Each structure stands twice: as C-alpha cells, then as structure tokens.
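[1] Here is a sequence together with a model predicted from it:
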Amino acid sequence: MTVDDEEVTLDAEQRGSLGTDERTALRRWLAATLRAPVDSLSVLADGLNLVVAVSTTSEADAYVVRRPNELRETALFVDTATEYAVLERLVETPVPVPEPVAHCTDPSVLGAPFVVTEYRDGAVVPLGSRLPERYRTPAAREQLTWETVDTLARLHDVPVAQFRDVCEHHTPREQVAADVRRVERVADAVAADFADLLAVGDWLREHAPTDGPTRLVHGDFRPGNLLYADDPDHAAANAPNGETADVPTRAATGTRGDEVATATTATDGPLPRVAAVLDWETPMLGDPRVEIGYLLLRWRDAGDVTPSLDGFAERYGEATVADLREDNAVGMAPFTSEPGTPSRRAVLDRYERATGIVVDDPEYFLAHAAFTLAAVCADLHRRSVAAGADSDHHAHADYLRAVAETVIDGRFEI
C-alpha cells in the first residue's frame, strides 16, 4: 500500500513532468535567487508534489525544489507560505529539517508557488517498502526505530509559542470531522459505498478525548517522510578495513529475535540516523497522541489480530487482495515484523519516557490513524476515477476501515 510521492519516482532523464519552458524559467529564477549558475535539474518525483533536485556549479551547494501538484486545497493541508514559515522556525531546534532557502510565489516560473530547501543525502522508506539493503540487520532495525521515535519526541518537545501565528490548532475530534467531510464528498462523487467507513468516523467523533496536550505536530510523521543516512558517529561506520564492531545496544526488552537479546549486538554494517524530517505540508498545533498513534499503525507485532479479507477478492480482484494479504502478514512497514525491531509497546514506552506524555488510550489513536489514512485513500480513489484511471485506493480504504473496526471492537491491543 502506498500513497507516497515515491510511487511515481522518475529517472533523471525523463523530462515529461517538467517541460522545456518550465526548465528554462526555473533555471533562470534559481540562478538569480541562489546567485549561482545551475548545473542540472533532476526530477525525483511527480506525484502529490513535483520534487526536483538542483545541482549548481559548486559541489557544496545542492538544493531541492518542491511544488505541490494536488491536495493542498484539502482540509488540514497548508499552503507553501506556511510550509516555509514552519521550516524557518524549526531550523534552530533539535528537529532535523532541510534548511529553507527560498519561497517562490511567481506563477510564471512553475505555474504555482514552490519552496526551495537545501539538499540532504539519505533514503526514505515508503509505505509497504523494505529498508534499504544496508540497514537490513537487527542492529540497524533497532537503531532506525529508536531514531524515528526519538525524532518524534524531539518534535513534540519544541515550544509551541513560535508556531501559533503560522499553524492552526485542531483537536482530535476536529481532525476526524474534517476527514468525515472528505469521505462524504467522495461518496457523493463516485459509485462506491463508504457507509461503513463513515460509521467508523462517527464512533471516533463520539469517543474523541475532550482534553489533552497541545504540541507542534507534523501531520504525516512516518518512515516515508524521514530521510535516513549512515550515523557518522557509530563505530561500525568508521571501523577500519571493513572490520565489524561490537556495539552496545539500547535495552533489549521488547526487541525481536535472539540477535538482540544480549547486552551487545555484533553489527557488520552501518547504522542509520534521521538526517531530516521532510514534507511539511500538514503541520498543525494538535494532540501529539494522534501522531504517535499514526506512527504505530505501521507496526506489526507477533500475534497481532488482523482483519478478515473475506469478500475482498470478489469486490476488488485477486491482484489487489494479494497486496492486502501482505499488509496483514508483515504490516504497512515490513521492517517492523523483522528481527531487531522493537515492539509497538517498547516504542510507545520510549516515547512516553522521552516526552512525559502519557498515552492512556492508545487503541483510540490507532483507530484514529487508520481512519485518517482511509480518508486519504478514498480521496485518491475519487481523483483516479475523475481522471479515468484504474484505482485500487477504494480497496485500501476499505482495508483500513476493517483495521479500525478491529481496534474499536477490542480485538486488537497495543
């Protein structure tokens, strides 16, 4: 399952998504703004956002252009001016973000406003994808997990005062209400039944917490929006002649497999760190428990109850159901079911210790996350139908509805 820009990543030589006139205009604007000649433009993705890597004649200076294509008019998304303002404020915090460089509001360049940031090396982990091969070890999975949750904790520790003038505040109930309206618009536009999904939204509104902490939240915090790079401070990364190093692990409690059951873990490869948090198109002031629930939705622990797929093949076809069976087997982030990855409970415990935020009803926030993602899939289905394209997004929305019901019915626990 994926709703990422990465699903439409293009070869650098493919020119269709950035025409000759746009390339010329963008080169001219960048050269004047950056005060440096542009060496090359490479389209990295052209899905919900057009993402272009920019190299200059200086090897030390590289940038990324990010222009929205879709969804920015949708509730809970922000415009590029807000995106840029949030990045400006985050640069001086412990949250790793690409430094914002410029914000273009001139539609004659790319047809819509866009943001320019510094370029950072690393790899994302799109929804449903395995980790980069270099990180497919128990020790790397463990560190990647801790790096991910620690970065989220740092984000939720940022003082909110400096963001009150740029970010709107949304309670969990208001977020559900926005997504209910989104699904209702889809139901009015396409020949598909979303009654059961809307019933989940009604339950979530009725049972939403009435109070809770307020923090700056990313709105889409997941491995697909994090840039992972090798940790330069790790002994294994600097071991001479390719030698391995015995590296002390964090507490082994809650990790999978005998490989990490001891006080030290032998590692024969690099360990990851979070180099940057990307895609700041949905920031808000909100309840941070919603965001940890959204991250934990991707986890798959041994013994997890999964929704039945009875009837899915008849409704959506066997090829689509094969993808859903994979989600049931290994989770939306497959590395979470592999040796070394800390359990869902261990991740939540670490988050609570780091932030001091107690998530006393984590199952509610898991169901909330499933509904949020189902609403996105439903909207993507509507857009595909409107464009006359094939779509498996309705099936994924239905699957996420079933995931939410499993949690709501008490069959699934953290």
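    Thanks, I have it.
[2] all contacts plus neighbour counts: C-alpha atoms, from now on.
    Will do.
[3] so how far is the helix ranked longest in the chain off the chain centroid?
    Using DSSP state H, we find that the single longest helix of the chain is helix 362-386. With C-alpha atoms, centre = their mean, to the nearest Å as the basis, helix 362-386 stands 14 Å off its chain's centre.
[4] ditto for stretch 47-60
    21 Å.
[5] Please report how far the closest residue to P223 other than its chain neighbours lies from A229.
    For P223, ignoring the flanking residues on the chain, the nearest one in space by C-alpha to C-alpha, 6 or more residues apart in numbering is V125 at 5.2 Å. Plainly put, V125 is 12 Å away from A229 if you go by C-alpha to C-alpha, to the nearest Å.
[6] alright, now check it against this:
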Amino acid sequence: MVELGGDVDLQARGADAEAAARRVEADAADEPADADREQDVEGVGERDAIAEPGHEAAQDDDPTQAPRQRRKGLHPSRCLPRLRDLVAVLLDRQAHGASLRLGPPHEYGRSVTSPEGLDLDAVVPWLRERGLVGDGDVEASRLAGGLSNVTYLVTQGDTSLVIRRPPLGHVMPTAHDMGREFTVLSGMARGGFRAPKPLAFCDDESVNGARFLVMEYVPGRILSSDAAAEGLSVEDAGVLSAELMDTLAELHAVDAAAVGLGDFGKPEGFLARQVGRWRQQWELSKTRDLPEIESLATWLDERVAAIPTGAPWSVVHGDYRLDNCIVDPVDPRVRAVLDWEMSTLGDPLMDLATILVYWSRPGDTLRHEIRFAAFVTDRDGFWDREALVDRYATASGRDIGHLDVCIALSGFKLAVIMESIRKRTLAGQQLGADMSLADGMARATDALAQMGLAMADGEGVAALSR
C-alpha cells in the first residue's frame, strides 16, 4: 500500500536459484576476450512480473446529457500513449522494488542513499557531464533478482535510465564485459533491432569501482511467472507466440558486418567449442557420476563433427526466451530484447533451441522438473513447440536440419549449470540456499539429461514434451 505524503520502499524479491545460475557460469568461465562469450553467464530472469494496467473507465453514453467540454490538449488520442507508458513505468518500478513517492518532493539537490554497488555521489556527476541527468534529485534502486550483471533503475523526475555493472565481489578477468555488451547494443541500435538504446559507457573503474554502461529504460511487462501472464488473453498468447519467433528471425537477419559486429565472435567451429567447453565444465562441477550426461556428450561430439562446415551464422543472443523480452503493456508485441551479455556470432539455431527448452506446455513432465520460468507458456493460447519451429523456419527461411543437435546441446549446457548450483549448495557456497535446492537441482539435471538423450534417440522436438 502506498500512503500519500510519504515514501514506501517496496520489498524486492530475494535472489532465487534461477538467478544463481547466472553467477555459477560466470565464475566458471575464463577465456580470452576474443573467444565466444556465451560462456560468460547463463542468462536467467532478473526481473519480477509486472501487473496488467487497469481497464480504462467507460465513457458516459447517456444521450440525455450534454456533451462534456474537453480541455485543450487533453484529447485521448494524445494522452493514452503517454498514460500507457507512465503506468508501465510505475508498475515496473513497483515490481522491482523501487520507491513510489506520492508526497511532497525532496528538498532540492538532496542526496538519496545509494544502492549497493552504485555510488550515486560519484556516478551522478558523471551522468550530468554527459547530459543524461540534470540538477536536482536522482533516485536509484537495484532491479530485483539476479546474481550476474547487476542492473539499476535510475530516475529523475520523468527521466528513467538503466545502469548495468558486473557482479559485486570476485569476477573472472574476461567475464561480464560491459564494453562488449555496449558494443552489441550499439550494433542493434544501428540495425534498428528492438533492444534498449545504449547511452553511455564508462571504462574508468575509479568512478564506481567497475566499468558500467547506461542504456535507455523501456517500460513494459516481463512475463517471468504464471502470475505475470495472468492478464494475457488466449488470443494475445497466440499472437505473442508468433511475435517471439518473428523477432528472433529479425535478429538473425541483422547483417553483423553492416552494424559494426563483423569481428564480434568466431562463428566457425562454434558448436564444437561449445560441446568441449561444457564437457570440461561438467568434470569440474559434477557431484556424482551420471552416465546419461556422458552418453549425451559423446553423441554431441559425433553429431557436431558431422555437420558440414561453412554453415550459415548470425548474431546469436545466447539466452533468447520469453522472460528476456519486454512485452508492451497493452499489445502482445515485443518492445525490446534484454540481457545481451552472452551474445556472439554463431549458429542461430542455438537461440531457437534455447527458447524451445525453456518453453513449457501442459502435460510436460521433465520440463516441469526444471523450475526456472516454468508454467508461463502452459497457459491456453500459447503455441506448441512444433508450431514455433514452423513459424521460425518460415520467417527466417533457414534450414533447421540440425536443430536436434542444438536442442540436445542446449539441454546439456543447462544440465551442467544445474549441477554446478547443486555443487555450490552442497558446499555451503550458495547464499540463502538450503539442501532442498540441491535436491531440486539434481532433479533438474536428471530431467535435462533425459530430454537430451530423447533428442539423440530421434524423437525430435516431441522429446521436450516428455
């Protein structure tokens, strides 16, 4: 509840196991800066759900009443778009733990307490020098969740910005490269792709203890839980399913060289390097012998080696899924794609495979053992996985002949991450976790391994519906 005349600090949700997956992978990764970067972190949702805006009040259509005079400049066609964005901003700030102040303003220029990891006394002058904020109060709040790159909402009046920095504490030398994320966002802006516009990059660690980037704030909804999708109609769920595939096809059509990303990665040998990397990580992370993982890794080695060289490549997001997209607060369309820290140049089918593994449908058994972003797409209206594949193939015009390999590899990668979380939990290194998390991660690892082997047995996309 918000009380008029005072501040209310809305409690942010605690970091969960899904967010922990991001830090586990980041801590394990340490490769040269020009290598593939998808090893840096396995992206998982960092935001809470945002509630649906309320319905507009119905107009009085009593014919006996004289028409009401409208005040100049308040025609609905001009007001509603701004009102929609305002509602989205307020809902998003509430969902992410920001303070909603409805009382008297602060005294001019009063400092606001800095959230952990963001020194406003140092950062605000840096922002002012670049014209990103003016004089007066600046507020900041950490967006809830996430143990990987840390994201803050910075506000001043009706101006909202987002700042991203590496995690607090120890970070591998080449992981969490803010400059790299700024580069890919800049490329997406040049290509007209739907992503937050990058505004500034600070490579001077003395300002805030770490390099950071500033990007625009895009209001909207994050559908990261079943409750977040509560207001989505059956029709809208179907439209959004198509929109996600069309958006992915648009990303993979971006000309990397034309937008300044021609040397952003090494597409040749991409899949083989992925298999080798995650096989090595399994040896470092495993808490038990799991023959299914060994069998899956062997199958992947053989199948990847059989894929012809010179396969088409593109910019790859690295963690493309529903809850890494900002959805318009009214229309079922994607306003922006978030979390580009794992992006590189590689096989575009890995992005399709990732969203298929995270997708869920009623009747799934193995998928529901993996509690991350579960049940959102179980709702009526969301498409089955086969329909998603067909839509992407049509929209992109790409050959999807080795999609089974990419799905099995995506499942293998996620299984290793789940096992890593289990190992940290058993060792008492996963903050806020108890042994129930270790048990849950074991079930998730087992489920992902079984899904991967079902793909290896030739079951196709249906293997994900087991």
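    That came through, no problem. Only a predicted model underlies this, so the values are computations on that prediction, with no experimental measurement involved.
[7] still on that earlier bit, could you list the residues in contact with the longest helix of structure 1?
    Defining contact as C-alpha atoms under 8 Å, 6 or more residues apart in numbering, one finds that helix 362-386 of structure 1 is touched by 3, 176, 179-180, 182-183, 186, 189-190, 197, 200-201, 204, 208, 289-290, 292-294, 296-297, 390-394, 396-401, 403-405, 407-408, 412-414.
[8] Which members of these are classed as buried?
    3, 176, 179-180, 182-183, 186, 197, 200-201, 204, 208, 289-290, 292-294, 296-297, 391-394, 396-401, 403-405, 407-408, 412 (16 or more other C-alpha atoms under 10 Å).
[9] In helices only, show me those.
    Counting by DSSP H, those place 176, 179-180, 182-183, 186, 197, 200-201, 204, 289-290, 292-294, 296, 393-394, 396-401, 403-405, 407-408 in helices.
[10] Aligned to A62 of structure 1, what sits in structure 2?
    Under the alignment (TM-score structural alignment), A62 of structure 1 pairs with S160 of structure 2.
[11] Which secondary structure element is home to that match?
    strand 159-165 (DSSP states H and E).
[12] Buried residues in that strand, which are they?
    Buried residues in strand 159-165 of structure 2, counting neighbours by 16+ other C-alpha under 10 Å, are found at S160, L161, V162, I163, R164, R165.
[13] same question, stretch 167-184 of structure 2
    Neighbour-count burial for stretch 167-184 of structure 2 [16+ other C-alpha under 10 Å]: 167, 171, 174-184.
[14] Turn the residues you listed into a markdown table, including secondary structure and distance to R379 of structure 2.
    Conversion of the buried residues of stretch 167-184 of structure 2 to a markdown table gives the following (DSSP: H, G, I helix; E, B strand; the rest coil; distance: C-alpha to C-alpha, whole Å):
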| residue | secondary structure | distance to R379 of structure 2 |
| --- | --- | --- |
| P167 | coil | 34 |
| V171 | coil | 39 |
| T174 | coil | 40 |
| A175 | coil | 36 |
| H176 | coil | 35 |
| D177 | coil | 37 |
| M178 | helix | 36 |
| G179 | helix | 38 |
| R180 | helix | 36 |
| E181 | helix | 33 |
| F182 | helix | 35 |
| T183 | helix | 36 |
| V184 | helix | 33 |
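[15] Break down the stretch 51-200 of structure 2 into its helices, ranges please.
    76-95, 120-129, 178-190 (DSSP state H, counting those that start in this stretch).
[16] now the last one and strand 159-165, what's the angle there?
    Taking axes from the mean of the first three to the mean of the last three C-alpha atoms, to 10 degrees, one finds that helix 178-190 of structure 2 is oriented at 140 degrees with respect to strand 159-165.
[17] Give the other helices and strands that helix 178-190 of structure 2 contacts.
    strand 198-202, strand 212-216 (3 or more C-alpha pairs under 8 Å, 6 or more residues apart in numbering; DSSP states H and E).
[18] just the ones you listed: most buried one?
    Highest mean neighbour count among these (mean count of other C-alpha atoms under 10 Å): strand 212-216, with a mean of 21.
[19] so where is that one in structure 1?
    Using TM-score structural alignment, strand 212-216 of structure 2 pairs with 114-118 in structure 1.
[20] can you list contacts of that stretch?
    Among residues not part of stretch 114-118 of structure 1, those counted as contacts by C-alpha under 8 Å, 6+ apart are 61-68, 80, 84, 98-105.
[21] let's see it at 10 Å
    Outside stretch 114-118 of structure 1, the residues that touch it by C-alpha atoms under 10 Å, 6 or more residues apart in numbering are 30, 34, 49-54, 61-68, 79-81, 83-84, 87, 97-107.
[22] Report the distance from it to the chain centre.
    Distance of stretch 114-118 of structure 1 from the chain centroid (C-alpha atoms, centre = their mean) equals 19 Å.
[23] swap in stretch 246-253 of structure 2?
    16 Å.
[24] how near is V176 of structure 1 to L295 of structure 1?
    17 Å.
[25] so how many other residues sit close to the residue opposite D196 of structure 1 in structure 2 once aligned?
    The equivalent of D196 of structure 1 in structure 2 is E292 (alignment by TM-score structural alignment). E292 of structure 2: 15 surrounding residues under other C-alpha atoms under 10 Å.
[26] just the one 10 residues further on next, same as before
    Taking other C-alpha under 10 Å as the neighbour definition, E302 of structure 2 ends up with a count of 11.
[27] residues in contact with it?
    A272.
[28] For it, which three-state class applies?
    helix (DSSP: H, G, I helix; E, B strand; the rest coil).
[29] and the gap between the aligned partner of it in structure 1 and I414 of structure 1?
    Matched by TM-score structural alignment, E302 of structure 2 corresponds to E206 in structure 1. Distance check for E206 of structure 1 against I414 of structure 1: by C-alpha to C-alpha, it reads 22 Å.
[30] Deepest-packed of the helices of the stretch 51-200 of structure 2, please.
    Sorting the helices of the stretch 51-200 of structure 2 by mean neighbours (by mean count of other C-alpha under 10 Å), the first place falls to helix 178-190, with a mean of 20.
[31] Cool, thanks, talk later.
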